[in-house]
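Enquirer: this one's structure only:
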């Protein structure tokens, strides 16, 4: 990927994280922020928005760090197992293990006596559903081999990036962090191959211009002689 496209990916993901956090933030904490709108307190509303933008950008940076970490891990996995099918099988096992931990460990740590496990299963199902949708879209845009890696990244990377809030188990932060992470992870995954293709085309045009310039200079030199 060219540096220009990398910068474009970075800032687009940063903006996406901020926008999603603003929307989710006002929804999940509406009881807290509703009086500001009722009183039409513009300064306080703007102050809250700026705070949410900052938080969203932090979530976006965490998502981007996770994304590039996974790209590295994916390359190592392919190199170690020397087979895409075997590496995909390992990813499926790890994915199932992480989903089980997300449900069981949270239920064991935070569930009150008599509380249904369904509350702890639903977030895992939401992440899995988003992962399946994004993986399907990635597969349709590229090839069928991309399905498992895409599903693994959306599910496992999102959960690992989500760990700081999972430990606290604060409900408002629980959703405030989850949806920006899902949005940023999905965006990066779905746009990566497009930016790589665009980068290849830009390099090709650059090489063509370079060759044309060199040929032009060579022609002028020959005419001068």
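Expert: Thanks, I have it. Note that the coordinates shown come from a computational prediction; the quantities given were computed from them, not determined experimentally. Residues are numbered from 1 along each chain as shown.
Enquirer: going forward, measure contacts between C-alpha atoms and count neighbours the same way
Expert: Will do.
Enquirer: Report the distance from the biggest helix by length in the chain to the chain centre.
Expert: If you go by DSSP state H, the chain has its longest helix at helix 171-224. Computed by Cα atoms, centre = their mean, to the nearest Å, the chain-centroid distance of helix 171-224 equals 19 Å.
Enquirer: likewise stretch 139-146?
Expert: 18 Å.
Enquirer: what's in contact with it?
Expert: Here stretch 139-146 makes contact (Cα atoms under 8 Å, 6 or more residues apart in numbering) with 135, 138, 147, 193.
Enquirer: Please compare the first structure with the one that follows:
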């Protein structure tokens, strides 16, 4: 990817993270912010929106770091495990989902608390990951399904860990939606930016050949 398209890729992901966090923040904490909308206090609303956007930018940057880290990890995994890499990814997906349920329940559940809310979180993340992975496989080929699912489940949960350790419900929602959407956006749009970069390199090369 050339520099111009990388900057576009970065800025669009950043913008998506900021917007999604603003929307999520107002929805999650509507009871807290409702009074500002009722009183048409635009200064307060805008200040909250700016703060939420800044938080969203941080989530987006974290998402991008995770994405490029996974691209490196994927190449290393292919080099080490070769044809077994897909199986390894399935094991890691299962392990992370189990940990997401088991360790959160052990750490934060009160006496007599049901297990199903913790299971539900893992099921929803896995289900959403399946949808994105399916779209990715339609976009390219079936071989991308498991890597895409691994990224959407394992990497998203790893990126989510700082808030998972605190277990604040508002922050759990506030972080997971921007992370997941930014991850999905990067996964599904990277080929387009790579193709644009390739076409631009070809055009530049042709111009050089004409001048020569």
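Expert: Happy to help now that I have it. Please read these numbers as outputs of a predicted model, since none were measured by experiment.
Enquirer: Give me the TM-score for these two chains.
Expert: For these two chains in superposition, a TM-score of 0.98 is obtained (TM-score structural alignment, normalised by the length of the second structure); 212 aligned residues with a Cα RMSD of 0.7 Å.
Enquirer: Does residue 66 of the second structure touch residue 159 like I think?
Expert: Yes: using Cα atoms under 8 Å, residue 66 of the second structure makes contact with residue 159 at a distance of 7.0 Å.
Enquirer: Name the nearest residue to residue 104 of the second structure, sequence neighbours excluded.
Expert: residue 118 (7.3 Å; Cα to Cα, 6 or more residues apart in numbering).
Enquirer: Next, count neighbours for whatever residue of the first structure lines up with the one you found.
Expert: Alignment note (TM-score structural alignment): residue 118 of the second structure maps to residue 120 of the first structure. Residue 120 of the first structure is flanked by 18 other residues according to other Cα atoms under 10 Å.
Enquirer: Same check on residue 82 of the first structure?
Expert: 11.
Enquirer: From residue 75 of the first structure, how far off is it?
Expert: 10 Å (Cα to Cα, to the nearest Å).
Enquirer: Residue 95 of the first structure now?
Expert: Counting by Cα to Cα - residue 95 of the first structure and residue 75 of the first structure are separated by 17 Å.
Enquirer: Between the two, point out the one with more neighbours.
Expert: Neighbours were counted for residue 95 of the first structure and for residue 75 using other Cα under 10 Å; residue 95 has more, 21 against 10.
Enquirer: Tell me which residues touch that one, please.
Expert: Counting by Cα under 8 Å, 6+ apart, residue 95 of the first structure has contacts 152, 155-156.
Enquirer: Quick one: residues contacting the residue nearest to the spatial centre of the first structure.
Expert: The first structure has residue 185 as the residue nearest its centroid, 1.2 Å off, counting by Cα atoms, centre = their mean. Counting by Cα under 8 Å, 6+ apart, residue 185 of the first structure touches 63-64, 67, 153-154, 158.
Enquirer: What lines up with it in the second structure?
Expert: With TM-score structural alignment as the criterion, residue 185 of the first structure matches residue 183.
Enquirer: was I right about residue 42 of the second structure contacting residue 36?
Expert: Yes: if you go by Cα under 8 Å, residue 42 of the second structure and residue 36 touch, sitting 7.5 Å apart.
Enquirer: what about those two, which has more around it?
Expert: A count of neighbours by other Cα under 10 Å puts residue 36 above the other of residue 42 of the second structure and residue 36, at 14 against 11.
Enquirer: what about the more buried one, which helix or strand?
Expert: helix 30-38 (DSSP states H and E).
Enquirer: compared with the first structure, how much does that helix deviate?
Expert: With mean Cα distance after the TM-score superposition for the first structure, helix 30-38 of the second structure departs from the first structure by a mean of 0.6 Å once superposed.
Enquirer: immediately after that helix, which helix or strand?
Expert: On the C-terminal side of helix 30-38 of the second structure, the closest following helix or strand by DSSP H and E is helix 42-81.
Enquirer: Which secondary structure elements does that next one sit against?
Expert: helix 3-28, helix 30-38, helix 85-108, helix 156-166, helix 169-211 (3 or more Cα pairs under 8 Å, 6 or more residues apart in numbering; DSSP states H and E).
Enquirer: which one of the ones you listed lies closest to residue 51 of the second structure?
Expert: Smallest distance to residue 51 of the second structure across these (Cα to Cα): 8.5 Å, for helix 3-28.
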